[in-house]
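Chemist: no sequence for this one, just the structure:
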């Protein structure tokens, strides 16, 4: 983490810095940290750090432990199942609505994010690829006319990031993920709302299944989750 050297938007800056440190693994899952030490590393007082940690706690990213400090949480297979169940309920209809509304300029912005994903895939730059992936989904969700939904889904993605690895590691390459997004984009660009929503649903299901299976493989004490997504919108 870098030291905070400005008072402008201090609370948001501290929150963003701590959130990024948790997502990147700089603050390691399972480890304990004190508010005092984190404040010292950022070069700020403890009060805004504590406030930022409370927000992270509400997102399920950290846990306060009495007289011990802050523990960085790791997402379980059950957590992943819950996260993707919510994303299916929110992002599938959001994709349908966004395609129908066809807000000015949003398809062009979506194309830019897709091009960024394509360039990152060619460079084998997973960090840049996943950042563009995140912007792609955020753009779709905002275009549905519900910015609050977009912010909430973005916070859910933080929980997935807490695993410390991704679907790219062993299950599939960047090119495969890119292909799924290209399919979504093609239907959106053609104004085919139902097919765009179905493509989003297929993408989210595939990602969920890979992540949950990977979590079960990584942890011998985690039972393999039998997924039943038949009741989710399609």
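Modeler: Looks like it arrived, so ask away. Since we're looking at a predicted model, the values are computed, not measured.
Chemist: make it CA atoms for all contacts and neighbour counts henceforth
Modeler: OK.
Chemist: element containing the nearest residue to residue 84 once chain neighbours are set aside, please.
Modeler: By the measure of C-alpha to C-alpha, 6 or more residues apart in numbering, the closest residue to residue 84 outside its immediate chain neighbours is residue 208, 6.1 Å from it. With elements taken from DSSP states H and E, the one containing residue 208 is helix 193-218.
Chemist: elements contacting that helix?
Modeler: Contacts defined by 3 or more C-alpha pairs under 8 Å, 6 or more residues apart in numbering; DSSP states H and E place helix 193-218 against helix 77-101, helix 174-189.
Chemist: one more structure, for comparison:
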């Protein structure tokens, strides 16, 4: 295409600023859609200056998402530890003061927990921790067994022993976490171990669904205090992980089936 008066002196294609795709001599109109348009008559080459790139606009959003994510994790830990009690209503401003943040990220985090079924919205008041009893826990254990037992039995037949051995540090980490007596710490390490086992199936949807059920199974029951399941219970539950690895390595399907079923009904992990 024939250039305008300023670009017709044999310069060829206009130079482009590195990494931008914008002609170096273009003005504001030329930057829209990265199209070069003729300059106004009488303009002199060099009179258009290049503005510096605008500062990043996504940084505040990332920071806010990070805060929200941290609050979600903190609320989950408080829920598992029994600090947030079933049936109680908690307001976002009060929880915000507790965590040293504004009410907005707390409210957003609580909305996430509401989607997960951990809390329910109470208009003009806040969020109520969902009450659940032994029946719901038994139902969760049954569903987890229906999903995970067949998968683990299949993995026991196909995964080589050395792959199972690689999970030994994760199983031992659950024992250390259980020894601390902190339910929230153990809950996190327990989910990491189970996620690693199921990930060997290569099915991301399975891992996601199983982890959601697992998290729900860790919520406290109605009337259960923080010490309802003590350190000894957590340690016994954690040792089932190492026993499960031994059975998987040995490809002892009967022991795998029994251990997984017992592990789920234990309601700890």
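Modeler: Arrived safely. Everything numeric in this text was worked out from a predicted model, so none of it was measured.
Chemist: from the chain's centre, how far out does the helix holding residue 208 of the first structure sit?
Modeler: Centroid displacement of helix 193-218 of the first structure relative to its chain, using C-alpha atoms, centre = their mean, to the nearest Å, is 13 Å.
Chemist: kindly report the same for stretch 191-210 of the second structure.
Modeler: With C-alpha atoms, centre = their mean as the basis, stretch 191-210 of the second structure stands 13 Å off its chain's centre.
Chemist: what does it contact?
Modeler: By C-alpha atoms under 8 Å, 6 or more residues apart in numbering, the list of residues contacting stretch 191-210 of the second structure from outside reads 144, 147-148, 151-152, 155, 159, 167, 170-171, 174, 211, 214-215, 269.
Chemist: go with 6 Å
Modeler: residue 170 (C-alpha atoms under 6 Å, 6 or more residues apart in numbering).
Chemist: may I see the buried residues of it?
Modeler: Going by neighbour count (16 or more other C-alpha atoms under 10 Å), the buried part of stretch 191-210 of the second structure is 191-195, 197-198, 200-201, 206-207, 210.
Chemist: give the residue farthest from the middle of the first structure.
Modeler: residue 67 (30.9 Å; C-alpha atoms, centre = their mean).
Chemist: specify the local secondary structure of that one.
Modeler: For residue 67 of the first structure, the secondary structure call by DSSP: H, G, I helix; E, B strand; the rest coil comes out as coil.
Chemist: distance check, it against residue 58 of the first structure.
Modeler: Noted for residue 67 of the first structure: a distance of 19 Å to residue 58 of the first structure, by C-alpha to C-alpha, to the nearest Å.
Chemist: which residue in the first structure aligns with residue 203 of the second structure?
Modeler: Using TM-score structural alignment to pair residues, one finds that residue 203 of the second structure aligns to residue 146 in the first structure.
Chemist: do the same with residue 94 of the second structure
Modeler: Residue 94 of the second structure maps onto residue 37 in the first structure, with residues paired by TM-score structural alignment.
Chemist: part of a helix, is its match?
Modeler: Yes - counting by three-state DSSP, one finds residue 37 of the first structure located in a helix.
Chemist: give me the number of residues near it?
Modeler: 12 (other C-alpha atoms under 10 Å).
Chemist: with residue 167 of the first structure instead?
Modeler: Residues near residue 167 of the first structure, counting by other C-alpha under 10 Å, number 19.
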